[in-house]
Structures are given as structure tokens and as C-alpha cells.
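In: sequence and predicted structure are below.
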Amino acid sequence: MNDRLVLHGIGVSAGTASGPVAVVTPAVGIDEFEPASVDADADGRRVRDALDQVAASLRERAGHANSETSKAVLEATAALATDRGLIKGVDKELKKGTGVTKAIHDAVEVYATKLRGLGGYMAERVTDLYDIRDRATARVRNLPEPGVPDLTEPVVLVAHDLAPAETATLDPEMVRGIVTEAGGATSHTAILAAQLGIPAAVQVKGIAEALASAENVELAIDGGVGEVIVAPTASDVAELKERSRRRAAALAGSSGEGATRDGHKVKLLANIGTADDAAKAATYDLEGSGLFRTEFLFLDRDAAPSIEEQTATYTSVLESFGTRRVVVRTLDAGADKPLSFADLGPEENPALGRRGLRLSQAREDLIDAQLIALAQASAAAPAADLWVMAPMVSTVEETTWFADKARAHGLKRVGVMVETPAAAIRAKQLLSLVDFASIGTNDLSQYTMAADRMEGELAHLLSPWQPAVLSMVRATCRGGEATGKPVGVCGEAGGDPLMALVLVGLGVTSLSMAPGKVNAVRAALRLHDLDTCRQMANYAEDAQTATDARNAVLNMADPVLRDLL
């Protein structure tokens, strides 16, 4: 009997693969037969011991992580395992007589609800928190921890969701692809999979049911379009291999500056988060970094990093790229990424609260120290092309405040992030005050569509193909054209070869993405002239739906482009 089944999700890491299935060991869950707690102190010690063991295990993994980004994710998760607020929550449940494993689950759920309410980066950490819950529960019950099984052959990994702690330590030689039922396009797991070059699809509904009654089944995956084939035929596997071959052929000549077929220049840049990321990205054939996220220096610390520490990090990043452009985003923290040393108090709706530049205005000491460090790094690397931009800017007043402050510290290239509809609509006014703008498509989609980017069920609303989001991009680019200022994109949309054509057609002058995506985007641009890109942009923005927009552009594209997706 042929059990072949085609499922569709969201492609988050391009590439094709096939192989036998390896299912991530599921969580053991609450012990339904456990007694009530009659000694809260003793049970509390058991839980703390389990959490300490989980933290130690995660730190050990961090020591073997394959990048600084992966290491940072693992260390942050380890710190979350021993968070005092979580432990207090468990103690509170135990004192009510709740059984040990249920106390862990209930306390974590209270904490998770708070993190979801914060939105942004903290909402992304709910997956980490559940991973800690499941590992601690397994240790308390003396059962195997959930996670990736020992692999003896290359596989396609399947999970309900995959914690960043698991993704960060995967071996691309042994994991050919990743398929999850949950997750989002901009989650840590999706980003890490792309960095590792592992084809991945998330939100693949029905994969668990499809595998439940099957044994020794194989999967085939196309991580570009999110297609997953259960029990693929020989022709399916052959088609995927042929698609990979065609993709390699299409990429073979991709090198040098980014430009359309008729020579219209588009800078192709890398998104980075650490000095180690910079060193690795600088080895790629690209034109610099369009987004250096500096918050990794600040998060999960009891005190802000010193000016000296920041200067050393920024100097290292600038030196890695030599004379190539480096766009630094100042601290993007606050309500949705709270800092223990910069707590501005509770807010009714933190996701719309004092984050990014708003935090900097409340804590000028933090932004001043960062700007001093950036100026010192620029002086230490005089050949560097340093650009500095502020996140979460909405008004002319905010733009003026940041521009004046940055220039007072001697920084020459000053810009703003466009992440809100307010900034997009008023781009001409904002850009008249600064040197450039960079569109963060992830947040711009979230705020335009009023849809939480961490809510998997709303993923369709968060597509950059939404015509309303494209209209926001066009409005920003019109502001750039009116003022003669460049407008880049540093959100995940910039790494999609098909979307890149639309963005260029709308007027975007640079695209920043995961380094591994640059070749495909460069090849896509060289297949099309600027007029075609503009036509694509018009069709996409005028479309009725996001699906219609993408289909219209795909139909206009050179057929070779399909092999790059």
C-alpha cells in the first residue's frame, strides 16, 4: 500500500533533503499518580536539584556549541532554568500541596503566560521555558529527557516543536532536514536552522498523525516552500535531487556585487549578532553587515557591559569586515526584552511599551555609553565604514533626539529603523533628518497586521507578502527617493530570493540576511532587470491576498528562479 502523503507548512530554511525519520523523544508530562506534596521544603530541594542539573547540562552543551550565537542561546536557557522567579513559583505550588511534577508544570505555565504578555524576544523564550520544564520533569521522574535521539545515520528530524537548545547543537552532517508541527518563521529555531544550512519547515500540520501508524518511514522536504512528503516515491526523491542539482547550477556563477541583470546595484549584506558571527560572515562573498544586533552584550546580565567591553566587541566586528559597511543597531531592549539593570516598571501592554529607543530616552546613560564605545571602535578601526541606527523609532522628535546625540559623539552615518506604520508613513520627514533607514520586516509585519509574531496560528498574517506590508515598504522607499537617502531591509524577508525582487522593485537599495542566503538572492537579482522587478512589485502590492501576491510574482519570474527557492 502506498502511504504517500504531501503536507504543507512554512518553509524557513531553503534546501531539499530526504531520509529516514527520527522523532524527537517526547516529553513525559505530569505523573498522574503522584501523591500530593506533604513536605514542601524537601520537594522544593528535589526540584531545585533537577533544575540545577538541567542548567549544568545546557552549559555543557554551550561549551560544544558550533557558533557564538548557539552558545549564547544555550547559556541564556541555562540561566532561565535557575531563575528565582520560576523557583519561587514552584515553591508556591508545593506549599498548596500540589504534587511535584504538577507543581513544575503549573509554575512554568504562570511564567510562560507572563513571557507571552511581554511579546518579542521574551515571548520567543516560552519554547525555552517549556524545554526546561520537560527536562526537569523527566529528571524528577527518573525517565529519559526529551530531545534528539542518538543518531547513527543521516535523518530528517521531526518534532512537535524543537527547542533552540536542541537546534543549536545539531550536526548538519547527521540531520538532513527539520520538520515541526509548531514554531514560527522568525523563531530562534528557524533562524538557527538557516544558519546551519539545514532545510526546515515549521507549522506542518498533520505530520504527527501521518507518522503515528507508520514504521520505518522516510520523509522528503523542500525547506524553501515548506513542502513535506511522507513516504516519498523514488520519483519524488529523484525530483528533489534534480532540484538540488539545478539549484547548485543556478548558484554556480553567483559572486561579486549585488545587481540586477541591467546593472542596478543592490548591496547584499549579512545579519549578525556577535563578534564570532561577524568573523564567520566576513568570510562570505558579501558586501558587509546590514544589521549587527548589539543586545547580546546586554541580555541575561546583572549590570550593563562596560564601555571598554563594548568597545572591544565593536572594534572586533569592524575589523572583521575591513572597509565593508557595518550597520550597528543600538540596544533593542526594554519592555519586550527586559534588562534586570534597566527595569522601568510594569506596563499594561509591554509589547507596545518602552522598548528600543524609548528605553534609551529613559536611560540615557545606556545609550551614551554605547555611542561612546562605537565612536572609540570607529577610531580604532579607521578604515571601517560604520553606520549606526536606532530601533523602534516612530516620530520626528525621536529621530531628532537620536541623530543629534549620535552626531555629538562623532558618528558620521546615522539612521533609523522603520518597524512601525508611523515611521513608514512619515519616512520622508524622518529621512530628512538622518542619513539612511533600514526596514525591519518582522516587526513591521507584526505592527501593520496587529498579529503577534510568536503566535504560530497567525503566521499567515505575518507573511511579508501581505499587500498591506508591501504598501508600508513602498511608503518608506518613497521617503528615501524624495530625500535621496538609501533604504535597506534587514528583516527575514530580505533573504527570500523571490521577495528580494519585489523589495528592489519597491525601491529598496540594500538587503541584509543570514550569510548563507546571499548567493541565492544575488543569483535571483541577476536573472531579472529593474523594470521587471518594478512590475513584480506593482502586481504584488495590488494583489488581493498574500498568496495571490506571491503567485503573481512567481509566474512573472524567470523559471530558473524556482530552483533557488
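Out: Sure, I can see it.

In: going forward, measure contacts between C-alpha atoms and count neighbours the same way
Out: Noted.

In: secondary structure class of Val179, three-state.
Out: Applying DSSP: H, G, I helix; E, B strand; the rest coil to Val179 yields a three-state assignment of strand.

In: could you check how far Leu386 is from Val225?
Out: 36 Å (Cα to Cα, to the nearest Å).

In: okay, those two: which has more neighbours?
Out: Using other Cα atoms under 10 Å as the criterion, Leu386 and Val225 rank with Leu386 on top: 24 against 20.

In: secondary structure element for that one?
Out: strand 385-390 (DSSP states H and E).

In: please enumerate the strands of the stretch 201-350 of the chain.
Out: Applying DSSP state E, counting those that start in this stretch to the stretch 201-350 of the chain gives strands spanning 218-222, 227-230, 267-272, 288-293, 325-329.

In: right, so of these, which gets closest to Ile198?
Out: Among the strands of the stretch 201-350 of the chain, the nearest to Ile198 by Cα to Cα is strand 218-222 (10.6 Å).

In: returning to what we had before: kindly reformat the strands of the stretch 201-350 of the chain as JSON lines containing mean neighbour count and distance to Pro144.
Out: Converted to JSON lines, those look like this (neighbours: other Cα atoms under 10 Å; distance: least, Cα to Cα, whole Å):
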{"stretch": "strand 218-222", "mean neighbour count": "26", "distance to Pro144": "25"}
{"stretch": "strand 227-230", "mean neighbour count": "22", "distance to Pro144": "28"}
{"stretch": "strand 267-272", "mean neighbour count": "27", "distance to Pro144": "35"}
{"stretch": "strand 288-293", "mean neighbour count": "25", "distance to Pro144": "37"}
{"stretch": "strand 325-329", "mean neighbour count": "24", "distance to Pro144": "42"}
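
In: surely Ala549 meets Glu541?
Out: Yes - at 7.0 Å, Ala549 counts as touching Glu541 under the criterion of Cα atoms under 8 Å.

In: mind listing the shared neighbours of the two?
Out: Residues touching both Ala549 and Glu541 (Cα atoms under 8 Å, 6 or more residues apart in numbering): Pro467.

In: put this next to the previous one:
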Amino acid sequence: MADPGRPADPDGRLADGDPAGGRLVGGGLAGLGVSQGRAAGPMIRMASPPALPSPRQVANSAAETAAVVKALESVTADLRQRGSLAGGGDAAEILDALAMIADDPMLREDAEAAVRDGLDAPHALDAAFTHHRETLAALGGYLAERAADLDDLKHRAVAACLGLPMPGIPAPGHPYILVAEDLSPADTAGLGTDVVALVTEKGGPTSHTAILARGRGLPAVVACAGITALADGTVISVDGKTGQVGVGLTDEAVAQVRRSDREERERLANSSGPGRTADGHPVKLLLNIGSAADLRPGAEGVGLFRTEFLFLDRKREPSFEEQVAAYAEVFARAGTVVVRTLDAGTDKPLPFLDLPPEPNPALGIRGLRVDRVLPAVLDTQLDAIAEAARATGADAWVMAPMVTTPAEAAGFARRARDRGLTRVGAMVEVPAAALLADRLLAEVDFLSIGTNDLSQYTFAADRQHPGLADLLDPWQPALLKLIAACADAGRAAGKPVGVCGEAAGDPRLAPVLVGLGVTSLSMAAVCVPSVREELSQHTLEECRELAALAR
């Protein structure tokens, strides 16, 4: 029977203690494992940001203003260069979005105003970034996450202004495990090949660190309290599956960890074929992508095409023709593709939307709700998806984010079908949708459960709050019960219900989700082999037994 005091774990692999992380495990520490794999070696802590010098008298305001502008341009150019070298995918898109923030005219104007008020360039930059950070942090939700990104951008701008190297990843010239209080998207996206694993003191299962580490195939543990107290050079091991961090390993133990990881990766490299349980029950294994650059062989299609990345760095809405080209590039290469329409709003601000600020953006105009104020955006996107599908002959499915009521599902389905899109679905990201899953399925052809947001709204826990990471653990029984309710409704209606949140890529959780009745799992490409192999070790009845234990 599952322990009611912490997330369920039918395999019994979680350590006893504080579910928020940092608990001692056999002489080590533990947090939340967010990217599978094992590694061992010396740890090196992230360098501290540059210190501000003492304020100085401003003798030439024009020179200080020019220094502000030059620093912001330097940061923007550096991020854009990193983005171009990232080769597409999540890393490139995140870096481009950060470059857009650094290039924000309002930020520059605030810094210039601070110079006019008598501050020197470094302190003017610090004041402007701090003001913007406080504004975003007060709004909560996704904007609070952007506030943390502003800290990193501020440190980079101040360093550029002072003529210091940009803060970044250590380069000791040998393999090491990177340890940090937290990692910015720019840092995580720019990791070198000498970084073999990541451990952070803060963060959660849906943080940028977790998402990008999975994309790189790096073992990663977040929410590991006490990790930064260890001295540089301490030999540690990292298990990205269980979240355990061993401390003070012998040479023999290091060799064993590395050997075990190498053997596991070699075994998974030979994995192929469709998803199946040990007794042949089919489970589609699909990819989460942001563009054609994220496509990889080995999956059975795309379960989540996040189209908002096409819109992120734009001050004007992408044209119909641009959208058709982007969608067709994916459709032509991926077979079946489930397209999520624009998931944006005041919690994920896009300049061209020009939506007014809200007191609580996570509970405001976002996802499908943008259609309430800007219906033309969805009309153009549906037209483009339909045209790209016709041009390529692809099996294109389309689904709306943040669907809350059956009426919203019906309205979206009607507009999509009017354009010839025959497979129309709804994302389940709020408890109201899960509780009325049967009524949603009376209007649409499938459901896709976004466990990241569904966790946030079920537990009233900000996805980025470092102290609440345990509430966002996908093993939480309340979340599993909502997933089961959706799967039960799908089974009764004879319609598919998939999971496309980060939980889908957890090989330990995959049998539980299948046992609950989920018909497909969509994940980062690096997760597909291990999920495939784990499912192949359990019969459907065993999956159901694990699901009963977890609930």
C-alpha cells in the first residue's frame, strides 16, 4: 500500500524522509530525479555572479547611457549567437526568447532613466532589471519564472558593462558534475560536453533545467537541498531516475557507476519498435517537439507539437504563409502529428498579442482563452494547419490547450472541423476538465493530459516554486486519480486518452499510466527507449496492479 505521506512509488525506490528533497540517503543526499541516467565524478559549483562595485559620481550622462546600450546589445548578441549554434530545438528557442527580453525597449528605457536620475551604468542596469523582476515576480505563474531569467540577464549585462567575462559554465578541462543553486535557461542551453550531470538546489520537475537536461540526455537531479554546501572537487554520483546523490565515492564506486550507465545506454540504443507491454498490449510512444529540428527516429509519431515556439520571438504574428511552411516541414517528416494550437497569454506573454496585465496571469487569459479576445489568431492558425495537412497529405490531429468546459471543447471542435481537420481533441490541464472528461469526449475525438499544468492547478502549487517541488511530483495520488478518471472516460467512449506532460517520459511511471488506462505517452526523444523497455517488462495486468498500488 502506498505511503500516504509522500508520492507513491510501487517499486519502493524512493528514500524515506523529506519529500521536498535534500534528505540523507546512505551517506548522500537526494532530490527529485528529472532526467534519467547515472554519472559519477568530481563536482564543480557554478561561479558566483559579478559583484557590483561601489556607486560612482556620474560626470558624463551620455557616456553612461552609451555604456548601458552597449551592454544590453552585447548580451542580446551573445544570446542570439548561442541560439544559432544550438542547432534548433528547445535550447535555441529558449535562447532566442531570452535575447528578445534583453532587447526589450522598455528595459533599455528604464536603465537610461536611471542614468538620468544620477546612477552610473552598472547600477542603472541593476536597478532596471530589479524593477522588471519585481513586477514579474508579483504576477506569479509563468511570469514569475521569467523573473528568475531576469536575474541571469542582469548578471550578464552588469558583467558586460564592467568588462568582465559573462557569467557561465566552468571549463576545467575535464569531465565534471555541475552543481548550482539553480541554472538559467542560457546556462543550461550552453552546456559543454565536459558536463556529465547536473544537480541543483532549487528547481522542479518542469523547470528549464529538467526539460533541457532530458533533451541532452544528461542525468539531472533538482530540489536537492544542501548540495551547494559541498566543496568543489568532492566526488559524487548522480542517479537521475531515483534522485539519489552519493557523496565521497571511492574510485571503485565511480568506475561501477560509469560502467553501469554505459551498459544501460548501450542496451537502450538497441531498443526499437512500437510500444508494447510484455503481453503485447499496444501503447503509442510519441514525441514532444517545438519544431522540425526536434524530430528524431524511434517514435511512432508526434504527440505534442508546441506551436507557440513559432510565435515566441515575434513582435508581429507570423503570417499564414509562414505558419503553413513551418507546419508542413513537420508534417512531411513525422507521419501522425498532434498539433497544439497556440498556448500563450498573459502568463506566457507574446508582444503581438498586446494583452493587458492581469493580477493572476496563471488564472487568466491563456491558452484557448486568448480566443475570447483575439479570435482571428486561432482562425489563422487553424487555416494554416489545415492547408499544411492538405499539401503534405499528413495525418494531422489538432488540440486546444486549457480547455475547461464541454462548451469550449465543442466550439473549438466545430471550428477545426469546418476547416476539414477531422481529428480534434482537447488538452486536460485543469481539474474541471478531468472531472467532466466524459462530456468533453462527447464533443471531441481524443484527450491529451498535460500533467505539468494539471499538477499546478490540482495542488495550487506554482510550477517554479522551489519549496513545492514535491507537490508537483507526478506520483502524487490525487493527480493519478484525475488521470484515471480521464482514461476511464476514454475507455467508455472508445476514444484515445494520452499523456503529454513530463510525466510521460518517466520509465518507472509509464507502467502505472498504462495501468490507469492511458493509450499513448508523448515525451522527449531521449526518453523513448527507456520507456519502451520498461513497458516491455510488464504485462498489462501487472501495470494495472502497479496503478492500484500508486492510487
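Out: Right, received. Where do you want to start? For clarity, every value in this text was computed on a predicted model and none was experimentally measured.

In: what range does the strand holding Leu386 of structure 1 cover in structure 2?
Out: Under TM-score structural alignment, the match for strand 385-390 of structure 1 in structure 2 covers residues 395-400.

In: tell me roughly how far that stretch lies from structure 1 on average.
Out: On superposition with structure 1, the mean distance recorded for stretch 395-400 of structure 2 (mean Cα distance after the TM-score superposition for structure 1) is 0.7 Å.

In: quick one: that stretch to chain centroid distance?
Out: 21 Å (Cα atoms, centre = their mean, to the nearest Å).

In: what's the answer for stretch 315-333 of structure 2, then?
Out: Relative to where its chain is centred, stretch 315-333 of structure 2 has its mean C-alpha point 22 Å off (Cα atoms, centre = their mean).

In: that stretch: which residues count as buried?
Out: 317-318, 323-324, 326-332 (16 or more other Cα atoms under 10 Å).

In: residue boundaries of the helices in the stretch 351-500 of structure 2?
Out: 375-392, 406-417, 431-435, 437-441, 451-459, 477-493 (DSSP state H, counting those that start in this stretch).

In: redo those as CSV? Include mean neighbour count.
Out: Formatted as CSV, the helices of the stretch 351-500 of structure 2 follow (neighbours: other Cα atoms under 10 Å):
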stretch, mean neighbour count
helix 375-392, 19
helix 406-417, 19
helix 431-435, 21
helix 437-441, 24
helix 451-459, 22
helix 477-493, 21
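
In: which stretch among these comes nearest Glu181 of structure 2?
Out: Here helix 451-459 is closest among the helices of the stretch 351-500 of structure 2 (Cα to Cα), at 22.3 Å.

In: which part of structure 2 matches stretch 454-473 of structure 1?
Out: Aligned by TM-score structural alignment, stretch 454-473 of structure 1 falls on residues 464-483 of structure 2.

In: how long is that stretch end to end?
Out: End residues of stretch 464-483 of structure 2 are separated by 22 Å (Cα to Cα).

In: what residues does it touch?
Out: 6-9, 19-21, 32, 141-142, 144-145, 202-207, 223, 431, 434-435, 449, 451-452, 454-456, 458-459, 461-463, 503, 509, 513, 516, 550-551.

In: gap between that stretch and the chain center?
Out: With Cα atoms, centre = their mean, you get 15 Å for stretch 464-483 of structure 2.

In: try stretch 450-463 of structure 1
Out: Worked out by Cα atoms, centre = their mean, stretch 450-463 of structure 1 lies 14 Å from the chain centre.

In: now it: buried residues?
Out: Those would be 451-456, 458-459, 461-463, for stretch 450-463 of structure 1 by 16+ other Cα under 10 Å.

In: do the same with stretch 130-137 of structure 2
Out: Quick answer for stretch 130-137 of structure 2 (16+ other Cα under 10 Å): 130, 132-133, 136-137.

In: just checking, which of these belong to helices?
Out: 130, 132-133, 136-137 (DSSP state H).

In: could you dump those to a markdown table with distance to Gln36 of structure 2?
Out: Listed next are these as a markdown table, based on distance: Cα to Cα, whole Å:
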| residue | distance to Gln36 of structure 2 |
| --- | --- |
| Thr130 | 36 |
| His132 | 35 |
| Arg133 | 33 |
| Leu136 | 32 |
| Ala137 | 31 |
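
In: and which of those residues is nearest Val339 of structure 2?
Out: Leu136 (29.5 Å).

In: what sits up against the longest helix anywhere in structure 1?
Out: The residue-count maximum for a helix in structure 1 (DSSP H) belongs to helix 40-62. With Cα under 8 Å, 6+ apart as the test, helix 40-62 of structure 1 has contacts from 37, 70-72, 74-75, 77-79, 81-82, 87, 90-91, 94-95, 97, 100, 104, 132, 135-137, 139-140, 165, 169.
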